[in-house]
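> Here is a sequence together with a model predicted from it:
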Amino acid sequence: MASRPIFIVGSERSGTTLMRSLINAHPNISCGEETHFLAGLEGIVGSKWRLMKDYPFEKEYWYEKIRELFDSFKTEAAHKQGKLRWGDKTPIYVLKLDFIDALFPDCQVIHMIRDGRDVVASSMDRWGYKRGLSATKRWGKSVRAGQSFGRSVSLERYIEVKYEELVLDPESTMQSVCEFLQEPWEPSLLEEGTYKSALTEKRRQAAGNSEVSFYASRIGVGKKKLDPLVKSLFRYYSGSLLKELGYS
C-alpha cells in the first residue's frame, strides 16, 4: 500500500455521501461509492471461521488475501483517475472497524455524526416509517461504535466530523479534514457542483440553484417532523447520547 487508506463511516443518513463527494474532489484522493465488500468477507475470519478449518492456513493468511484484493482494485481505480490515494465510503463499516483495523492498521477514519433525530427523519423519507423506527436504536449503536474505535487509536487515525458543521462552515471543516489527512487544502473541494454530485435526482430538483442551501435546510427537520411515538423511542434509546454530543 503506497498511501494510507481512508474510510468514511457513520450511521445511515449522516452525511457520508456528501463527505465522499468532497473527498473525491481532491486531486490526490479517489473515493468511490460504497461496496459493502469487506462486510461480506469478514465472516471468513469471524463467524464463518469454522468453515475454513479444513484448509491449512491461519487467519493471518486470509487477512492478507482480503487486504491484497481490496487494496489492489482500489489502488488501480485511483491510478486510472490520476490519483495516488484511495478512500472508501461505506457507512455500515462503522460497526466493522476492528476488522478494518486488522486489515489496514495504518488507515484513517472519518466518522460522520449527525443529529440523530434528523437521521431518523431522513431514514423515513428514504425508506419509510418502519425503517425510521429501527433507526431510533441503530443511530446510537453506530455512533458509539465509531467513538469506541476512536478512543482505541491515535489522534492521527480518527476524526469526528459533524454534518451540521460541514454544511454550515464547509471551508473550515474541510480544512481540518485535509489537515487530518495530511493533504494540502484545495478550495476547489467546495465548488457547488461537488455538492450536487452527492444528491439524488429528486433532491437536485428540490435544491434548485443552491445545493449548499439544500443541505442546510435539512438541519433540525427531526424536531419538527417526528411524531410522539418516534420521539419517545429515540429518547429511550439515544437521548443521553444526543446530549453528550451537544444536540439540544
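Perfect, I can see it now.
> Every contact and neighbour count from this point should use C-alpha atoms.
Noted.
> List the contacts of Val119.
12-14, 135, 139, 222 (CA atoms under 8 Å, 6 or more residues apart in numbering).
> In space, what's closest to Glu12 - neighbours in sequence excluded?
Pro91 (6.1 Å; CA to CA, 6 or more residues apart in numbering).
> Correct me if wrong: that neighbour contacts Ser11.
Yes - counting by CA atoms under 8 Å, Pro91 does reach Ser11; the two are 5.9 Å apart.
> for this structure, what spans make up the strands?
Using DSSP state E, the strands of the chain run over 6-10, 29-32, 85-89, 108-113, 158-162.
> circling back: neighbour count and distance to Ala78 for the contacts of Val119 - can I get that in CSV?
Below are those laid out as CSV (neighbours: other CA atoms under 10 Å; distance: CA to CA, whole Å):
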residue, neighbour count, distance to Ala78
Glu12, 23, 25
Arg13, 23, 26
Ser14, 27, 25
Ala135, 28, 34
Trp139, 26, 31
Gly222, 19, 37
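> Alongside the first one, take a look at this:
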Amino acid sequence: MATSAPTSVRPVFVLGCPRSGTTLLQLMLHAHPRIALPPETRFVLPAYEGRLRFGDLRDPGNRAGLAAWITGRKETRFDELGLDADTVAERIEGGPPTLGSALGITLRSYAERHGKVRWGDKRPAYALHVEEILRLFPDAQFVHLVRDGRDCVASLMGMPWWHRGFHEAVATWAQVMDVTRRYARRLGPDSWHELRFEDLVAHPEPQLRELCRYLGEEYDPGMTEPRRVAEKAVPARKTWHRRTHGALDTTRAGSWQQRLTPDQIRLCDAVLGDRLVRNGYELSGAVRPDPAELLHYRRVAALRRAAHAKRRMLDRLARVREPGPVSAAPSFTTSEFRA
C-alpha cells in the first residue's frame, strides 16, 4: 500500500541536557502515527567522528564496510532497533554514496518497520553536536527540551552511569544551555523548537499541539499517552526510564529542593542563575556559595569549554581530508514513502 508523503519529511532530532526528559518526549513523538524515533542509538556521532576511516563511499566496498560497522557492532546499539541487519546493510551498499545517506537509511528503516514516514533520532549529546547533525542532515528539525537545571543535576547524581560528580553535572547543564541558545538564534523557528519539561508534563496537549505545528504535522491525541509505546520503544535494560511506563508525573518538577544539599543549591543559584531566570525558573534566594566551591566549578566548566573547542578544531581539520560530501541525499526528504 502506498502512503503519500508531504513535500517535506524532514528528519527530527530531539536533544537536551541529560535527564531533561528527552526520552519522554521521544515516546510522545513516537506515538504519533507518522513519526518514529528509535531508542537512543550510538552510531550517528561515532560514524561522523570516525568518517575518514570508512574511505571514499563512492566505492561500494567502502559502503559495505560502513554498513557492517553500523549493523554488526554491539556499541552502535543497532540490535535494539529490531531490524534485519542484512537487509539494512544491503540498502546502505546500494544507496547514495554519502555518510548521511547511510545513517539516514538506517533510521528510515526503523520508521518503515513501524509503517511511518517521518524519522529521526533522540540523544541528549546532540545538544553539543548540532553542527555535525546539520552537516549530515542539512534540513533537520531540532526539538530542544529544557528542564530546570537543578532538577537535571539532582537526577544525574542519582544515575548509575553518572560518575563525574556534582560540579560536572552543573557545568553540563550550563554548557548545553549556552550552546543551544546560539543555535536557536542561528537556525530560527523553522528549524529549532524549544519547550520546557515542566510545561510538557503539566499541560501536554497544548505543548504537543504547538510542537506538531512546528513539525508541520496534525496533532494526535495518542501523543499524550507515551506509556502505550514505552514497552516497545524503551529497552528493558534502561531501568532509570521506568517512569515512562506510567502516567505523566508532575511531582518530579522542583524536587531539587529535597534532593540537593543547601551548599549545592547555593552553587547552582550562583552559577546558573541567569540561565534559570531566562527560562522561567525562580531562584531559591540562597546566599553566595563558598569561594572554594565556586573556584572548583569554574575550573570544571573551563575544562569542558576547552574540550568542546578542541572537538570543533579537530572537526575542521578532518573536513579538509574528506574524500567526498557527507550530507544525506536530497531524496531522503522529497521521495515518496512506501510501506
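Received, thanks. These numbers come from a predicted model, not from an experiment.
> The residue nearest to Glu12 of structure 1 corresponds to which position in structure 2?
Applying TM-score structural alignment, one finds that Pro91 of structure 1 aligns to Pro124 in structure 2.
> contacting residues around that match?
Taking CA under 8 Å, 6+ apart as the test, what Pro124 of structure 2 contacts is 14-18, 22.
> ok, and these in structure 1?
Contacts conserved in structure 1 for these, using both residues aligned by TM-score structural alignment, their matches' CA atoms under 8 Å: 14-18, 22.
> on that earlier part again, looking at the strands of structure 1, which is closest to Tyr237 of structure 1?
Between Tyr237 of structure 1 and these, the shortest gap by CA to CA is with strand 108-113, which sits at 16.5 Å.
> What residues in structure 2 pair up with that closest one?
Strand 108-113 of structure 1 maps onto residues 141-146 of structure 2, going by TM-score structural alignment.
> Now the matching stretch on structure 1. Mean distance?
For stretch 141-146 of structure 2, the mean deviation from structure 1 after alignment is 0.3 Å (mean CA distance after the TM-score superposition for structure 1).
> quick one on the thing from earlier: for Pro262 of structure 2, see how far away the match of Pro91 of structure 1 is.
As judged by CA to CA, to the nearest Å, Pro124 of structure 2 and Pro262 of structure 2 stand 28 Å apart.
> what do you get for His129 of structure 2?
33 Å.
> swap in Leu195 of structure 2?
28 Å.
> swap in Val277 of structure 2?
With CA to CA as the criterion, Val277 of structure 2 and Pro262 of structure 2 are 19 Å apart.
> now swap in Val153 of structure 2 and tell me
In terms of CA to CA, Val153 of structure 2 sits 14 Å off from Pro262 of structure 2.
> just checking, what packs against the top helix by length along structure 2?
Counting residues, the longest helix found in structure 2 (DSSP state H) is helix 291-320. Judged by 3 or more CA pairs under 8 Å, 6 or more residues apart in numbering; DSSP states H and E, the packing partners of helix 291-320 of structure 2 are helix 165-187.
> Now the helix it packs on: buried residues?
166-177, 180, 183-184 (16 or more other CA atoms under 10 Å).
> cool, and stretch 26-38 of structure 1?
26-32, 34, 38.
> distance between the ends of it?
Span of stretch 26-38 of structure 1 from end to end, CA to CA: 24 Å.
> Give the aligned range of that stretch in structure 2.
Residue span in structure 2 matched to stretch 26-38 of structure 1, by TM-score structural alignment: 32-44.
> Out of the buried residues of helix 165-187 of structure 2, the closest to Asp220 of structure 2 would be?
Once CA to CA is applied, the member of these that ends up nearest Asp220 of structure 2 is Ala184, at 26.1 Å.
> and the gap between the closest residue to the closest one other than its chain neighbours and Asp263 of structure 2?
Spatial nearest neighbour of Ala184 of structure 2, chain neighbours left out: Trp192 (5.8 Å); criterion: CA to CA, 6+ apart. To Asp263 of structure 2, Trp192 of structure 2 is 35 Å away according to CA to CA.
> Between the two, which is the more surrounded one?
Trp192 (20 against 14; other CA atoms under 10 Å).
> how about that one, what's its match in structure 1?
Under TM-score structural alignment, Trp192 of structure 2 pairs with Tyr158 in structure 1.
> list the contacts for that match?
With CA under 8 Å, 6+ apart, Tyr158 of structure 1 has these contacts: 108-111, 150.
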